[in-house]
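Participant: What shape does this take:
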Amino acid sequence: MKLFAAPAFSNEKVNPYNALLYRELQQLGVEVEEYRHSKALRTPADIVHFHWPDGDINRASLGKSLQRMLLMIAMVCLFKWRGTKILWTVHNTAPHDARRPQLSNTFMQWFARRCDGFIFMSEANRAAFYQHYNPSPHSHYAIIPHGHYRSCYPPAIDSLSAKTRLGLDPTKKVLLFIGMIKPYKNIDGLMQAFNQIALGDYQLVIAGTADTAPPELRSALETLKNNRTQLFLRFIPDDELAVFMSAADTVILPYKAILNSGALLLALSYNRPVIAPHMGAVAELQKKLGRQWIYGYASDLTPTSLTHALLALEHSNRPEACPLDSYSWDKLAAQTLDFYRQSGTPAHTVATATPSDKPH
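Facilitator: From the prediction side, this is the model:
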């Protein structure tokens, strides 16, 4: 089986999800190549597997965006003519930061109608997709969850040593947000809520690059900073990521909207409990792994909901390691390969993990 993946390995330093999946698929005998228009034009493949198909058209220049969109449309038409199967792993129903949402939505509606199959990471992911899109009646889908990141990043170190290395107060617990700073992630809302809670034994740490954030958001974060908050507004390399995770007592994802989140699996891979909105994959993972690992809050993040979440996790009994065996990449790659092999099945046949393979 020959497969072009967009992307396969090229984004590994930013997000190792794809590389972890496709290396396991290579171990299962799948011939995986990085997708390039020029290569796909010359060399037929059995499957083209897209992850963020609108990414290439989200350019600053409208002319460049239209050019890339027309090229993508031409390639999709070529794949359909050749009989190449087109699959899409739907990480997000709609992009968080599209420069031209209407143009992006028009293209994605067109693209979805021409896909032969979809991979979703949760049932909520699937439901949101079918509310938004009207795919071909001949398409089918699989629900295959996000994998963990154990053995992918440097190991954890002693918590006290980690706090000392970061210049944090070693006597206080750490509530950590780590990741790129973007408006939809609601970091300013988190800081406002944290500034109003009465738990003086906590310090808030915000770590991640704000290079692509609006200037007014970065200015707001600097304004909201006080002596209980530390800002590390820069790119966090892998070795430092392990230090931040080791220093954390709890990780928080205060997003305004969340469907799937690699950051959630990253925190759990370091055996850190997580606070996040009770929606999408967060709710499903909470049900499977337990509220002692994932505290999902309803509605908006407020000082009250943040306080309740911190106290609940503080008084929860957890094993030393979060049970993530069902989210290992060898198992997820096997499920993905099964879906590839079923890519020509009738529309009513749904490829999902068998009961014995589903995470518990």
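Participant: For the rest of this, base every contact and every neighbour count on C-alpha atoms.
Facilitator: OK.
Participant: Quick check: which element contains Ala276?
Facilitator: For Ala276, the host element (DSSP states H and E) is strand 274-277.
Participant: what sits against the nearest residue to Ile252 once chain neighbours are set aside?
Facilitator: Nearest non-adjacent residue to Ile252, counting by C-alpha to C-alpha, 6 or more residues apart in numbering: Ile275, 4.6 Å away. Contact analysis of Ile275 by C-alpha atoms under 8 Å, 6 or more residues apart in numbering lists 250-254, 294-297, 309.
Participant: next up, for comparison:
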Amino acid sequence: MKRLIAFPKAGAYTSPLYEVLSKKGVEVLSGQWSLSWLLSQCRRGDTIHIHWPSFIYQANGKSTVKALVGLIKYSFSLILLRLKGVVIFWTAHNLLPHERCESAWIDFWARKLTIWLSGTIFVHGRNAQKVLNSNFPSSRTKCVSIPHGHWIDYYGPKVDKRSAQERLNLPEDKFTLLMFGQLRPYKNIRFLMDSISVAEHSDVQLLIAGKFKESDYEAQISEAAEKNPNIRLDARFISDEEVPTYLAASDLMLMPYSEILTSGTAMLAISYGLPVASIKAGFLLDVITEETGLFLEEISQAELIRVINQAQSMDWAAEAILTHAKTFSFDEAGQQTYQALIGDHYSKKP
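Facilitator: Reported below is the predicted structural model:
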């Protein structure tokens, strides 16, 4: 029986993927990243699957000293695993971590090392692969493009729009823009808020829902939100059961991010029939169509206001969006992962 050791195993993305592998007879284990655990538990022929390397080498902090020590330990562990005959998979969810180390070169070299030692690198779509290959040419011979599976009904069935608005105490006569998920600086939240304030749309409201990681950033955003009655900030962890309510109460998912390779937020939106407005980059080029959303041609207030106005004028069809979302399947992603699992990973030079 093939064994795959996951880092991590549980999660909205990883759980459905590994469920497919388990049905194919793969033993999927949850890993612990310590050298003693890895050397005692990993056997020749096992595969370890890493999703977010920075969660490992940044575990004790992002300062140069702490991150460098983490990188050295991470590198040493990977090299020993390779020498032991363990196969390494990496899924490139991001080009680089959203939260960089104090010294940016540490994140860059962590990526280089992960690519060098990996047998297979999974990417979500051809445009995400182009970005990765352009920035890290050594990844070209190792990439396998897999879909980012949809989450239709994953968090529960769709909710009636008016019921959702009532639950969240939102007026029904306003076009609701949603910024959802972990609230981080790279998502350009302050830019979004300033643009809404400049536009002065009385019929538009911005709903920001999610948990901040940095208290200083949360204080900054909270202070700005209090100044505009058309901005609602729900700064907290949104439980799985609440997710369909927030999506149903909204009219457009806004993602004016400064960077993107793959986006679970975009897939979540279309999985519940909600159109997306995002930058024109990476995975979004494979996911957003004329029926499912709009692209920002640049990050500017004028362009964002133009896209919001266009979105308001369009007659979005939730069923068409859902039909498109169904073409992105965890079953297919799991099948391709399984094929890689039973394949030859190190026949080509790094």
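Participant: Next, the TM-score between them, please.
Facilitator: With the length set by TM-score structural alignment, normalised by the length of structure 2, the two chains reach a TM-score of 0.89; 338 aligned residues with a C-alpha RMSD of 2.3 Å.
Participant: from the chain's centre, how far out does the longest helix seen in structure 2 sit?
Facilitator: Among the segments of structure 2 that qualify as a helix by DSSP state H, the longest is helix 64-83. Distance of helix 64-83 of structure 2 from its chain centroid, counting by C-alpha atoms, centre = their mean, to the nearest Å, is 24 Å.
Participant: Repeat that for stretch 328-342 of structure 1.
Facilitator: 19 Å.
Participant: hey, where'd the helices end up in the stretch 101-250 of structure 1?
Facilitator: 101-113, 123-132, 159-165, 187-196, 215-224, 238-247 (DSSP state H, counting those that start in this stretch).
Participant: Strands of the stretch 151-300 of structure 2, start to end?
Facilitator: With DSSP state E, counting those that start in this stretch, the ranges of strands along the stretch 151-300 of structure 2 come out as 175-180, 204-210, 231-235, 252-255, 276-279, 293-296.
Participant: Let me know which of the ones you listed is tucked in deepest.
Facilitator: strand 252-255 (a mean of 26; mean count of other C-alpha atoms under 10 Å).
Participant: whereabouts in structure 1 does it align?
Facilitator: Against structure 1, the aligned range for strand 252-255 of structure 2 is residues 250-253 (TM-score structural alignment).
Participant: got the contact list for the matching stretch?
Facilitator: Residues outside stretch 250-253 of structure 1 that contact it (C-alpha under 8 Å, 6+ apart) are 174-177, 185, 263-264, 267, 272-277, 310.
Participant: Check stretch 135-145 of structure 1 too.
Facilitator: Stretch 135-145 of structure 1 is contacted by residues 109, 112-123, 126, 327, 332, 335-336, 339, 343, 346-353 when judged by C-alpha under 8 Å, 6+ apart.
Participant: Buried among these? Make that a ChimeraX selection.
Facilitator: Buried residues within those, by 16 or more other C-alpha atoms under 10 Å, are selected in ChimeraX with:
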select :112,114,115,116,117,118,119,120,121,122,123,126,327,332,335,336,339,343,350,351,352,353
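Participant: Among the contacts of stretch 135-145 of structure 1, which lie within strands?
Facilitator: Of the contacts of stretch 135-145 of structure 1, the ones assigned to strands by DSSP state E are 117-120.
Participant: contacting residues around Glu284 of structure 1?
Facilitator: Applying C-alpha under 8 Å, 6+ apart, the residues near Glu284 of structure 1 are Ser122.
Participant: what do we get in structure 2 for it?
Facilitator: Matched across to structure 2, Glu284 of structure 1 falls on Asp286, judged by TM-score structural alignment.
Participant: gap between its match and Asp331 of structure 2?
Facilitator: Distance, Asp286 of structure 2 to Asp331 of structure 2, using C-alpha to C-alpha, to the nearest Å: 18 Å.
Participant: Test my guess that His93 of structure 2 contacts Val123.
Facilitator: Yes: counting by C-alpha atoms under 8 Å, His93 of structure 2 does reach Val123; the two are 7.2 Å apart.
Participant: returning to that earlier point: and the gap between the residue nearest to Ile252 of structure 1 and Phe79 of structure 1?
Facilitator: 42 Å.
Participant: One more: Glu31 of structure 1?
Facilitator: Noted for Glu31 of structure 1: a distance of 18 Å to Phe79 of structure 1, by C-alpha to C-alpha.
Participant: repeat for Phe107 of structure 1
Facilitator: 17 Å.
Participant: And those two? Which one has more around it.
Facilitator: Higher neighbour count among Phe107 of structure 1 and Phe79: Phe79, with 21 against 18, using other C-alpha atoms under 10 Å.
Participant: what residues are up against that one?
Facilitator: Contacts of Phe79 of structure 1 by C-alpha under 8 Å, 6+ apart are 85-86.
Participant: What is the aligned counterpart of it in structure 2?
Facilitator: Phe79 of structure 1 maps onto Leu81 in structure 2, by TM-score structural alignment.
Participant: again with Glu24 of structure 1
Facilitator: Aligned partner of Glu24 of structure 1 by TM-score structural alignment: Val20.
Participant: Remind me what the helix or strand containing its match packs against, helices and strands.
Facilitator: Per DSSP H and E: Val20 of structure 2 is located in helix 14-23. Applying 3 or more C-alpha pairs under 8 Å, 6 or more residues apart in numbering; DSSP states H and E, one finds that helix 14-23 of structure 2 contacts strand 27-30, helix 330-341.
Participant: Any chance of TSV for these, columns distance to Leu207 of structure 2?
Facilitator: Formatted as TSV, these follow (distance: least, C-alpha to C-alpha, whole Å):
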stretch	distance to Leu207 of structure 2
strand 27-30	36
helix 330-341	29
